[in-house]
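S.K.: please find the sequence and the predicted model below.
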Amino acid sequence: MTSPEPTGAADPTARAVPTGPTDPKADLRFSLQEARDALLWKLEGLSEYDIRRPMTPTGTNLLGLVKHCASVELGYLGDTFGRPSGEPLPWLDEGADLNADMWATAEESRASLVDLYRRAWAHADATIDALPLDTIGRVPWWQSGRDEVTLHHAVVRVTADTHRHAGHADIVRELLDGAAGMSVRDTSLPSADPAWWERYRNRLEEAAKEADAHT
């Protein structure tokens, strides 16, 4: 089991954990950016086929996760607060195929979707910077009368969603080529030795069988 080796990876010290006086916006931005970076890192070093392959019965795939997360940011941290990005998102139009935001067509390139995601970051970050956290927005796809949300809530929602999908990407990447790790700055893995991981997995398998035998 190894960690992905990113190409042109960022300096591990480039963005440290916020310190000093409490700054809620800085804390929120830090946590959201960690998830964004982790998600894109999982694409690095893979073929066009592998970043698009459906790796679960419900079709989970790496590039589709990026496409989805870009759409989520532009919606919750753009349109919701009267700040439309102007980005065309045909996969969300009325009449689009169900789940069209969760996979990439052959015509949608890796570069175009990664660039869209980065533009979504910039647009979302500009919204966070421009508005107080208690600003009220309205989510266009929520039920009328129950569609109000604060910017604080929207940022937490997007951050939670992105971290969830970064976790999906962790598992998909490990299934594809065995590469694992939490981030380019800290893999959070106890060992890089494949033999150690084989022994570890075997130990878990034996424990599971033993527990099952006792039921």
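M.R.: Okay, I see it.
S.K.: from now on I want contacts and neighbour counts done on CA atoms only, so please keep to that.
M.R.: Noted.
S.K.: in the protein, where's the longest helix?
M.R.: Counting residues, the longest helix found in the chain (DSSP state H) is helix 151-177.
S.K.: what about the strands in the protein?
M.R.: Assigned by DSSP state E, the strands in the chain fall at 136-138, 148-150.
S.K.: the longest helix of the chain: how far from the chain's middle?
M.R.: Centroid separation for helix 151-177 versus its chain: 4 Å, with CA atoms, centre = their mean, to the nearest Å.
S.K.: which strands or helices does that helix pack on?
M.R.: Helices and strands touching helix 151-177, by 3 or more CA pairs under 8 Å, 6 or more residues apart in numbering; DSSP states H and E, are helix 24-41, helix 62-76.
S.K.: need the strands of the chain in CSV (columns: distance to Ala120 and mean neighbour count).
M.R.: CSV is the format used below for these (distance: least, CA to CA, whole Å; neighbours: other CA atoms under 10 Å):
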stretch, distance to Ala120, mean neighbour count
strand 136-138, 18, 19
strand 148-150, 19, 16
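S.K.: columns distance to Asn61 on top of these, output as JSON lines?
M.R.: Shown next, in JSON lines, are the strands of the chain (distance: least, CA to CA, whole Å):
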{"stretch": "strand 136-138", "distance to Asn61": "30"}
{"stretch": "strand 148-150", "distance to Asn61": "30"}
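S.K.: quick check: which of these is nearest to Ala100?
M.R.: Evaluated with CA to CA, those place strand 136-138 nearest to Ala100, the distance being 23.7 Å.
S.K.: quick one: contacts of the closest one?
M.R.: 80-82, 147-151 (CA atoms under 8 Å, 6 or more residues apart in numbering).
S.K.: stretch 97-108: end-to-end distance?
M.R.: 15 Å (CA to CA, to the nearest Å).
S.K.: mind listing what's buried along that stretch?
M.R.: 100-104 (16 or more other CA atoms under 10 Å).
S.K.: let's bring in a second one:
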Amino acid sequence: MPLTDTVKADLHRYLQEARDALVWKLEGLSEYDVRRPLTPTGTNLLGLVKHAAGVELGYLGDTFGRPSGEPLPWLAEGAELNADMWAAPDETRDDIVALYRRAWAHADATVEALPLDATGTVPWWPEDRARLTLHHAVVRVIADTSRHAGHADILRERLDGATGERPGATSLPAADPTWWAAYRDRLERAAREAAGEDTPDGPGTRATP
């Protein structure tokens, strides 16, 4: 396989793994749980998927003169601030996931059609630094998607304890709930001791800066 094709295959593999992980985090949850804000800044699972779809269509579509034709009113000029980070009641889970899958296909077609050193212009970046290569754009999308897949992993664990990149792959040691409870308690004690706070085992000793 030519080097360029090998690099593209590697990039696609890691991007697709992050995409799949992000979508999987929605499975088995109620409408309320996929939508509700779980941090003070409103981070929520379905909003992360909606955001990721726009990122792919922008960086791996519009940037290289390949608009998808998908209507994205939440990204239009004058749209409400942060409108791409949550789902309105009339935006269904199925529609958002379907949009994300169409974004994958459009982005993958761009990567397949163009060389990695092809250059594009990011419409929403300052003009003096708006040019970038396809390679740069794909790496940027991988980084963004992986970051949000990590957010989703933490949110889902908080909701029902589910973890991992995909079913059967938790990336965690195989242990029962009793072990995890004891492990968490041990970390709590260590944190309190390092901070000089009292623990159930006795007074803490403040660490020297």
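M.R.: Structure's in. What do you need? All figures in this text were calculated on a predicted structure; none of them were measured in a lab.
S.K.: hmm, back to that, deepest-packed of the helices and strands packed on helix 151-177 of the first structure, please.
M.R.: helix 62-76 (a mean of 24; mean count of other CA atoms under 10 Å).
S.K.: mean shift between it and the second structure?
M.R.: The superposed helix 62-76 of the first structure is, by mean CA distance after the TM-score superposition for the first structure, a mean 0.1 Å from where its aligned residues fall in the second structure.
S.K.: before we move on, back to that, the longest helix of the first structure maps to which residues in the second structure?
M.R.: Under TM-score structural alignment, helix 151-177 of the first structure corresponds to residues 134-160 of the second structure.
S.K.: Gly65 of the second structure: neighbour count?
M.R.: 13 (other CA atoms under 10 Å).
S.K.: in the first structure, what residue corresponds to it?
M.R.: Per TM-score structural alignment, Gly65 of the second structure is aligned with Gly82.
S.K.: surely His152 of the first structure and Thr127 touch.
M.R.: No: assessed by CA atoms under 8 Å, His152 of the first structure is found out of contact with Thr127, at 11.2 Å.
S.K.: what's the match for Ala87 of the second structure in the first structure?
M.R.: Looks like Ala87 of the second structure aligns to Ala104 there (TM-score structural alignment).
S.K.: ditto for Gly54 of the second structure
M.R.: The criterion is TM-score structural alignment: under it, Gly54 of the second structure has Ser71 as its aligned partner in the first structure.
S.K.: its match and Leu89 touch, don't they?
M.R.: Yes: between Ser71 of the first structure and Leu89 there is a contact at 7.4 Å, judged by CA under 8 Å.
S.K.: ok so, going back, reformat the contacts of strand 136-138 of the first structure into TSV and put distance to Gly167 of the first structure next to each item.
M.R.: Below are these laid out as TSV (distance: CA to CA, whole Å):
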residue	distance to Gly167 of the first structure
Thr80	26
Phe81	28
Gly82	30
Asp147	28
Glu148	29
Val149	26
Thr150	26
Leu151	24
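S.K.: center of the second structure, which residue is that?
M.R.: His148 (2.0 Å; CA atoms, centre = their mean).
S.K.: where's that one relative to Trp179 of the second structure, distance?
M.R.: 28 Å.
S.K.: burial count for the residue mapped onto Ser47 of the first structure from the second structure?
M.R.: The alignment partner of Ser47 of the first structure in the second structure, by TM-score structural alignment, is Ser30. When neighbours are counted by other CA under 10 Å, Ser30 of the second structure registers 9.
S.K.: for Ala35 of the first structure, find the nearest of the strands of the first structure.
M.R.: With CA to CA, the closest approach to Ala35 of the first structure among the strands of the first structure belongs to strand 148-150: 21.2 Å.
S.K.: name the surrounding residues that touch that closest one.
M.R.: With CA under 8 Å, 6+ apart, strand 148-150 of the first structure has contacts from 133-139.
S.K.: go with 10 Å
M.R.: 76, 80-81, 132-140, 142 (CA atoms under 10 Å, 6 or more residues apart in numbering).
S.K.: which two of these have the greatest separation?
M.R.: Those two in those that are separated most widely, counting by CA to CA, are Pro132 and Trp142, at 22.0 Å.
S.K.: quick one: which of the two has more around it?
M.R.: For Pro132 of the first structure versus Trp142, neighbours defined as other CA under 10 Å are more numerous around Pro132 (13 against 10).
S.K.: just checking, Ala35 of the first structure touches His168?
M.R.: No: the criterion here is CA atoms under 10 Å, and Ala35 of the first structure misses it with His168 at 11.5 Å.
S.K.: joint contacts of these two?
M.R.: In contact with both Ala35 of the first structure and His168: Thr162, using CA under 10 Å, 6+ apart.
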